[in-house]
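Colleague: sequence? don't have it. structure:
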């Protein structure tokens, strides 16, 4: 890899890490924000959920925009938006304003994640799996150390510091991106004398609106049911609006000249669809453990925050360590063997959770976390490599955005799963039931990975 590509990798890595860093740092600020704004846990938890929902919506939108207007422009614009939101959020006059700045921050970080992988796909042409493993280190490492960094910052400088810490990363990423990311070529679909109506038709504004309404209303309805524990007229109304918007969106996309999400293309490349389904399942498994184990260790096993954090390091550290090894393996053998091994490790880890009880050594759960960490490192590279192999070059931006939306949907669904299984209180029986469900999901991933075609469509075939 030449010097320019190394700079490009550093620019992209520093940019995309801001999304998992900010989504994980905030988790340790919840109790402090409750004190500052005098809110209950359900209300203050929207500081996390709003970030995930905004990311799930923004990533395919920004992927579409990058395919039309240029990936370099979207990436640099995302850095500017994160800079501004990170400077303003600490001065929020109310919790509602903090949510607004948090959503803006999510959109900015999503712009970089949506196009960062595509920038690498288009500019690093050799040993792409190894390049992806480097980016996976940024993503996994940021998620792994985010709670630790957030805890230290809040302890010494209060909650505002978790926003200010973004500034040096943004500035460094912007400098390297400006120097190393090649300028974009003008899309043949864009003319310099287009009317507003033509612009809106080109980006498929109606499709984006219907997609946003469908996703937001369905998620809010599900999350509201999970938090209140009952189904009201409001929940039914919200869910109904979401389902209607989803049907309208599908019908519109099948007829649109330049669809926001080209559903017909997805039908022509079924492997691309299966990659997204598998990635969503992978993230349900991973984040069910990521969110569930700390609460289990504190409420059931009565570990303090320090020991809980040390136990959780097994998850993040194994992800970071395995990522470069996964890159070299996938470069030689393709993604399929790595994904089979990954699903098998998650199955074994889930079985360990099933056999846990009140007297089981904590070491067992650390082993389960390590198995999930290794599988996460394999998935971070393997799933992205599978996506690149199955996606036409002309839609890599929107495909990357949808791919990351699958991740956020998995994250949100994992939270719903924990709430449904555990209820208000964590206990051993509920934790074992969660393990049974995760075992079934992991086993289904093994079957899906084995039944995938041994040879994905080559990049040369896809680009035709």
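Modeller: Great, that's in hand. Fair warning: this is a prediction, and the values are worked out from it, not measured in the lab.
Colleague: please count neighbours and contacts with C-alpha atoms only from this point.
Modeller: Noted.
Colleague: now stretch 73-87: how far from the chain's centre is it?
Modeller: Centre-to-centre, stretch 73-87 and its host chain are 18 Å apart (CA atoms, centre = their mean, to the nearest Å).
Colleague: next one: stretch 399-410
Modeller: For stretch 399-410, the distance to the chain centre is 6 Å (CA atoms, centre = their mean).
Colleague: what comes into contact with it?
Modeller: Residues from elsewhere that reach stretch 399-410, judged by CA atoms under 8 Å, 6 or more residues apart in numbering: 52-53, 55-64, 113-115, 117-118, 276-277, 279-284, 287, 391.
Colleague: got it, and stretch 309-317?
Modeller: In contact with stretch 309-317 (CA under 8 Å, 6+ apart) are residues 140-141, 143-145, 148, 290, 294, 366-367, 369-374.
Colleague: this is the comparison structure:
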């Protein structure tokens, strides 16, 4: 029941990451704003989620993963109510920022708790179920959002969170056990500030090109250098760069970056490619991407059982090989007009992108002390978001379908190379 309670709390985060995107036009219309302005509803969420992940993990390590997980649920609940009742853009934006911070507190601390309460031999299977839950949430988000907006309004996309979060909080209070915490250091506030400024500037450059200028690039460069040098000097850093000396940790973070880059590249590329000459309707494209997301969900769960059979390295290598083959088949979609072929190709891509994720997540924690599980999970989540951000940048450059597909093939091939770095259990 503890695992179910944790999964219920985390399930709401990916739903809100994808559900809101389908309601942007509705929000813009109701608030009489342009789409370029209303995209800040997504941008602020991305900034806070990206910046806060390592910080949230560190806070959990210091003050207790269960406690911070519960705080995250409460923040997400309150923020959802604020967004639901918002009658102006500023209120909605504040609500989304708090919602993102709550989500950032939930995810890495949920991962850390799963490590504490799960026997080592069952950890990969547990992360398979965790990956299935998260992917399923992302998959049903757009469909659920469209249904709620069609039947009621965009306010309903936030209202639906409330009963789920209340049940999640009560279940976590009842079933998730306390874990003894030994507070060994203070929170790295200077490092956290440098990290937040640098990463926020990067996300702004990526998502809001109107704000991009030389000053912002200088902030990124100076901030990144200052952050790394400061973190290497202090005793209890926000991000312990010594973790990257561990092969499994380093390979796991690079793998999830590449994996998520391909996944979001697909989600962003397909609507642009397939709707341009009206070969498929938006409904057909949405259904095909739902097939893609469901395949990721199912094979994330199945992948949790693979490692015990063929080993970690082979599981992740197999995942990237399948992904590479699927990316090569994307070139067929440039001229393909068969709906069946589209579904088959995206389903195979979903297999590759889902089946290796549980092993990647388990590998990111396998060589890390349990006391650092939160910060390690936060770093892993950040690399996941970086992969998504890279995909967004590449799509925004409008390189053309063939070039973008070639990039996705390269990502998958690099993933095969990276998978060779994993050590078996």
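Modeller: Perfect, I can see it now. Bear in mind that the values here come from a model prediction, so they are computed numbers and not experimental data.
Colleague: picking that back up, looking at the contacts of stretch 309-317 of the first structure, which are in helices?
Modeller: Residues of those located in helices (DSSP state H): 140-141, 143-145, 148, 290, 294, 366-367, 369-374.
Colleague: wait, which of these is closest to residue 37 of the first structure?
Modeller: residue 148 (23.2 Å; CA to CA).
Colleague: who are the contact partners of the aligned partner of residue 56 of the second structure in the first structure?
Modeller: In the first structure, residue 56 of the second structure lines up with residue 62, judged by TM-score structural alignment. Residues near residue 62 of the first structure by CA under 8 Å, 6+ apart: 74, 110-111, 114-115, 397-398, 401.
Colleague: show the buried residues in those.
Modeller: For the contacts of residue 62 of the first structure, a burial check counting by 16 or more other CA atoms under 10 Å picks out 74, 110-111, 114-115, 397-398, 401.
Colleague: residue 184 of the second structure and residue 59 of the second structure: what is the separation?
Modeller: To residue 59 of the second structure, residue 184 of the second structure is 12 Å away according to CA to CA, to the nearest Å.
Colleague: the two: who's more crowded?
Modeller: Taking other CA atoms under 10 Å, residue 184 of the second structure and residue 59 do not tie; residue 59 has more neighbours (22 against 11).
Colleague: which residues does that one contact?
Modeller: 65, 68, 187, 374.
Colleague: what about residue 218 of the second structure, neighbour count?
Modeller: 13.
Colleague: same question for residue 260 of the first structure.
Modeller: Residue 260 of the first structure is flanked by 25 other residues according to other CA under 10 Å.
Colleague: which residues touch whatever residue of the second structure lines up with it?
Modeller: By TM-score structural alignment, residue 260 of the first structure lines up with residue 238 in the second structure. By CA under 8 Å, 6+ apart, the contact set of residue 238 of the second structure is 54-55, 58, 187-188, 191-192, 231, 375.
Colleague: tell me which of the contacts of stretch 399-410 of the first structure fall in helices.
Modeller: Under the assignment DSSP H, the contacts of stretch 399-410 of the first structure contribute 52-53, 55-64, 113-115, 117-118, 276-277, 279-284, 287 to helices.
Colleague: what's around the nearest residue to residue 110 of the second structure once chain neighbours are set aside, how many residues?
Modeller: Once flanking residues are discounted, residue 110 of the second structure sits nearest to residue 6: 6.1 Å by CA to CA, 6 or more residues apart in numbering. Applying other CA under 10 Å, we find 27 residues neighbouring residue 6 of the second structure.
Colleague: again with residue 239 of the second structure
Modeller: Using other CA under 10 Å, residue 239 of the second structure has 24 neighbouring residues.
Colleague: assign it to helix, strand or coil.
Modeller: Under the three-state scheme (DSSP: H, G, I helix; E, B strand; the rest coil), residue 239 of the second structure adopts coil.
Colleague: quick one: the helices in the stretch 1-150 of the first structure?
Modeller: Using DSSP state H, counting those that start in this stretch, the helices assigned to the stretch 1-150 of the first structure run over residues 3-16, 18-25, 30-37, 41-44, 46-69, 71-88, 95-123, 128-157.
Colleague: would you list these in TSV and tack on distance to residue 407 of the first structure?
Modeller: Putting the helices of the stretch 1-150 of the first structure into TSV (distance: least, CA to CA, whole Å) gives the following:
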stretch	distance to residue 407 of the first structure
helix 3-16	14
helix 18-25	11
helix 30-37	23
helix 41-44	23
helix 46-69	8
helix 71-88	20
helix 95-123	12
helix 128-157	13
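Colleague: is it true that residue 9 of the second structure touches residue 104?
Modeller: No: in this structure, residue 9 of the second structure is not within contact of residue 104 by CA atoms under 8 Å, at 11.8 Å.
Colleague: any shared contact partners between those two?
Modeller: Taking CA under 8 Å, 6+ apart as the contact rule, residue 9 of the second structure and residue 104 have no neighbour in common.
Colleague: ignoring the adjacent residues along the chain, who's closest to residue 274 of the second structure?
Modeller: Closest to residue 274 of the second structure by CA to CA, 6+ apart is residue 280, at 6.3 Å.
Colleague: what's the match for the one you found in the first structure?
Modeller: Match for residue 280 of the second structure (TM-score structural alignment): residue 303.
Colleague: where does that match land in three-state SS?
Modeller: Here residue 303 of the first structure is recorded as coil under three-state DSSP.
Colleague: measure it to residue 154 of the first structure for me?
Modeller: Residue 303 of the first structure sits 21 Å away from residue 154 of the first structure, going by CA to CA.
Colleague: do residue 281 of the first structure as well
Modeller: Applying CA to CA, the value for residue 281 of the first structure to residue 154 of the first structure is 33 Å.
Colleague: looking at these two, which is more packed in?
Modeller: Neighbours per residue (other CA under 10 Å) separate residue 281 of the first structure from residue 154, with residue 281 holding more: 22 against 18.
Colleague: counterpart of that one in the second structure?
Modeller: Per TM-score structural alignment, the equivalent position to residue 281 of the first structure in the second structure is residue 258.
Colleague: isn't its match right up against residue 412?
Modeller: Yes: Residue 258 of the second structure lies in contact with residue 412 (CA under 8 Å); the separation is 7.0 Å.
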